[in-house]
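1. got a sequence here, can you build the structure:
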Amino acid sequence: MKKIFTILGLISVAASMNAQIVINEVYGGGGNAGATLKNDFVELINNGSSVVTLTGAYLQYASTNGAFGPSGSNNNPLNNKLALPLITLNPGQKYLIQLAAGNGGTQNLPTPDFAPSGTAFPNQPLGLSGSGGKIALTSDSENPTAANGSNVIDFVGWGASGVSLFEGAGAAPATSNTTSISRTNGIDTNNNNADFTAGTPTPENSNTGSLAVTEISRGKSSNFVKNTFVKNNEITFGADVKDVKVFNMFGQVVKEASVKQNGTVNVAELAKGTYIVTGTVNKEAVSQKILKD
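-> Below you'll find the model as predicted:
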């Protein structure tokens, strides 16, 4: 699909070849039965190699079989579109848009980059289906009629059964109250069923780009976290590490410390699950994923 962005106030077709803002994750089960998160959300990402500014764009939603705009089905009769503010993202940086809240859930999203009020839409905030639907990121407010429409920057149709529009050969997987769809390794081949994977929601805002630090190779792992599977409530480090930070999967810092070689950080207060540990070893920023049992 053609992707054209406004960069520093100018339309630059050449820049769109190596810098693009696309839909990275979609979650529609916020606040529903069994959900942890209180809100639906859509997360964007710049998966190109240059800074990109997107202006005048809209986020539009339609139900699985509904049309975009007022001519939608009975399940989606309203004009569900959101005018986005000016967005500037560095390569790899994400942008979190908080959408409708349900009556349940126990956890707020990370601080959203944009959280529209109910007045941003005719009569209601944007509420997504928990299992399937269609999201279009468009360059203007015109209702798209195809996944590759002239004003479509990016498009995701999800829900394996019956979704009417999608990019490529098939729709992205169905979601639930506890799962979202997110890009597989950040890939955008304009084929929704290949580009998206269903899994646990992992909303991240523009400030979580700091997690994109140098990856640990096998050769360096012994100089950082020695026990990536934590069973005794302590993370053991194999080197002097400055500025240790432990992030949960929502990009929130839940522990900070500095340790000496073979020193430990106690994480007894943290729930079981997956975390990212970052730090500085010999002036090099490093990171490691850990699993706390």
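2. please make it C-alpha for all contacts and neighbour counts, starting now.
-> Fine.
3. now for the strand or helix carrying Asp40, which elements pack on it?
-> In this structure, Asp40 is located in strand 39-46 according to DSSP states H and E. Using 3 or more CA pairs under 8 Å, 6 or more residues apart in numbering; DSSP states H and E as the contact criterion, the secondary-structure elements in contact with strand 39-46 are strand 21-27, strand 94-101.
4. correct me if wrong: Thr88 contacts Asn46.
-> No. Under the criterion of CA atoms under 8 Å, Thr88 makes no contact with Asn46, lying 9.0 Å away.
5. before we move on, back to that, how about JSON lines for the helices and strands packed on strand 39-46, with distance to Glu234 and mean neighbour count added?
-> JSON lines is the format used below for the helices and strands packed on strand 39-46 (distance: least, CA to CA, whole Å; neighbours: other CA atoms under 10 Å):
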{"stretch": "strand 21-27", "distance to Glu234": "32", "mean neighbour count": "27"}
{"stretch": "strand 94-101", "distance to Glu234": "31", "mean neighbour count": "24"}
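6. wait, a helix at Ala194?
-> Yes. Assignment of Ala194 by DSSP: H, G, I helix; E, B strand; the rest coil places it within a helix.
7. next, the second sequence, to be compared with the first:
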Amino acid sequence: MPKVAALQGLLPLLDRHLIDRPADLQRNGIGRFIVEFFYFGVKEARACLFAGLFFLSVFLVPHSGLVGIPRYDLLLIIALAIQAWMVWAKLETIDELKAISVFHLIGFALEVFKTSGSIQSWSYPDFAYTKLFGVPLFSGFMYAAVGSYVIQAWRLFDLRVRHHPSYWMAGLTALAIYANFFTHHYIGDYRWYIAACTLGLYARTTVIFRPYDQDRKMPLLLAFVLIGFFIWLAENISTFFGVWRYPNQIGAWSTVHIGKWSSWCLLVIMTFTIVANLKHIKHKIHVPD
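-> Next comes the predicted model:
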């Protein structure tokens, strides 16, 4: 308990340190690069706190579960405990929790559809008491983890966005992305058409972020691609540990198809759009007239 209390007190202090703008760093060249790269890594790790703890649990919980609790049920308990602890420790606000709950519901609905008998894109083979429509309830937290990362990174890096597309166009694109996850089983996969539209929509969009004391910028599309890549890596690790399986992995594990990278990139775009609206941060986004 003393260690938990110490951690509870340390993390809010770390957050304040990371968010407060420090005095100008009187360094240039390699010295500045090292400091900024270090703080960039610390902020990224902090933004991934929920995702990191949750996926660490995925890797550490035995396939057979613990003390008579099936693995999927135990993962749900752990995810709920992590979420409750983050709110209790003031590492996450109630409004942020509400936003993350939206991602949980959106993700769970997609899981139910994808694992249904008529689709069977993947499956959750293990027994669990907390399965609903054949899907363990913990699965929604995998999508919530993406939302949690975007929300935390937005705050820690003081993100601002320049040349953001019109909100109705961004919202329509996000809706098309989500709908295509369902409809491509019936009327064809239009992800590349949607991706092409997204490329044009966000071509001029730049994200401004602060690793340490100075603002840096990068194309928002590049950020989407990089985040999608790391989620694809996490998916490979999760399927390797048998948390869920694609049909081609039932006999023996194989790498998740590279095409899933594009799906995760599109999901990140949808997540970003939802966060931008739910957090009411339009005043930090430049929408040209």
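8. TM between them?
-> Once superposed, the chains reach a TM-score of 0.28 (TM-score structural alignment, normalised by the length of the second structure), with 135 aligned residues with a CA RMSD of 6.1 Å.
9. re earlier: quick check: angle from the strand holding Asp40 of the first structure to strand 21-27?
-> In this structure, strand 39-46 of the first structure runs at an angle of 160 degrees to strand 21-27, with axes from the mean of the first three to the mean of the last three CA atoms, to 10 degrees as the basis.
10. mind listing what's buried along the very next helix or strand once past strand 39-46 of the first structure?
-> Towards the C-terminus, the helix or strand next in line after strand 39-46 of the first structure, according to DSSP H and E, is strand 52-54. Judged by neighbour count (16 or more other CA atoms under 10 Å), strand 52-54 of the first structure contains these buried residues: Val52, Thr53, Leu54.
11. now distance to Val265 of the first structure too, for those, in TSV please.
-> Written out in TSV, the entries for these read as follows (distance: CA to CA, whole Å):
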residue	distance to Val265 of the first structure
Val52	39
Thr53	41
Leu54	42
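12. if we take these, which one ends up nearest to Asp40 of the first structure?
-> Leu54 (22.3 Å; CA to CA).
13. surely that closest one touches Ile11?
-> No. When contacts are counted by CA under 8 Å, Leu54 of the first structure is not listed as touching Ile11 (9.9 Å).
14. what residues are shared contacts of these two?
-> Residues touching both Leu54 of the first structure and Ile11 by CA atoms under 8 Å, 6 or more residues apart in numbering: Phe5.
15. common neighbours of Thr88 and Asn46 of the first structure, please.
-> Here Thr88 of the first structure and Asn46 have Val52 as joint contacts, going by CA under 8 Å, 6+ apart.
16. which of the two has more neighbours?
-> Asn46 (24 against 20; other CA atoms under 10 Å).
17. please report how far the residue nearest to the more buried one when sequence neighbours are not counted lies from Ile7 of the first structure.
-> Nearest non-adjacent residue to Asn46 of the first structure, counting by CA to CA, 6 or more residues apart in numbering: Ile21, 4.3 Å away. When CA to CA, to the nearest Å is the yardstick, Ile21 of the first structure and Ile7 of the first structure sit 12 Å from each other.
18. now for those two: what residues contact both?
-> Common neighbours of Ile21 of the first structure and Ile7 (CA under 8 Å, 6+ apart) are Val52, Leu54.
19. quick revisit: I'd like to check the angle between the strand holding Asp40 of the first structure and strand 94-101, please.
-> Using the same axes, to 10 degrees, strand 39-46 of the first structure lies at 160 degrees relative to strand 94-101.
20. quick one: buried residues of strand 39-46 of the first structure?
-> Within strand 39-46 of the first structure, the residues that qualify as buried by neighbour count (16+ other CA under 10 Å) are Asn39, Asp40, Phe41, Val42, Glu43, Leu44, Ile45, Asn46.
21. for burial, what's the neighbour tally of Leu137 of the first structure?
-> Applying the criterion other CA under 10 Å, we find 25 residues in the vicinity of Leu137 of the first structure.
22. that one: what's it in contact with?
-> Under the criterion of CA under 8 Å, 6+ apart, the neighbours of Leu137 of the first structure are Val22, Ile23, Ala57, Tyr58, Leu59, Gln60, Val152, Ile153, Asp154, Phe155.
23. tell me which element it is part of?
-> Secondary structure assigned from DSSP H and E places Leu137 of the first structure in strand 133-138.
24. ranges for the strands of the second structure?
-> In chain order, the second structure shows strands spanning 131-132, 135-136, 160-162, 206-209, 216-219, with DSSP state E as the criterion.
25. packing partners for the second one?
-> So the one you mean is strand 135-136 of the second structure. Counting by 3+ CA pairs under 8 Å, 6+ apart, the packing neighbours recorded for strand 135-136 of the second structure are helix 94-114.
26. and the helix it packs on, what other elements does it pack with?
-> With contacts defined as 3+ CA pairs under 8 Å, 6+ apart, the secondary structure elements packing on helix 94-114 of the second structure are strand 135-136, helix 140-156, helix 167-187, helix 259-278.
27. tell me the spacing between Gln152 of the second structure and Tyr193 of the second structure.
-> Counting by CA to CA, the gap from Gln152 of the second structure to Tyr193 of the second structure is 31 Å.
28. how about Leu267 of the second structure?
-> Where Tyr193 of the second structure is concerned, Leu267 of the second structure sits at a distance of 15 Å (CA to CA).
29. what about the two, which has more around it?
-> Leu267 (21 against 10).
30. quick check, the more buried one in contact with Ile177.
-> Yes. Counting by CA under 8 Å, a contact exists between Leu267 of the second structure and Ile177, whose distance comes to 7.3 Å.
31. any residues in contact with both of the two?
-> If you check Leu267 of the second structure and Ile177 against CA under 8 Å, 6+ apart, no residue is contacted by both.
32. okay if I get the helices and strands packed on helix 94-114 of the second structure as CSV plus distance to Leu110 of the second structure?
-> Formatted as CSV, the entries for these read as follows, by distance: least, CA to CA, whole Å:
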stretch, distance to Leu110 of the second structure
strand 135-136, 10
helix 140-156, 9
helix 167-187, 8
helix 259-278, 11
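33. among those, which is nearest Ile19 of the second structure?
-> Closest approach to Ile19 of the second structure among those (CA to CA): helix 140-156, 5.4 Å.
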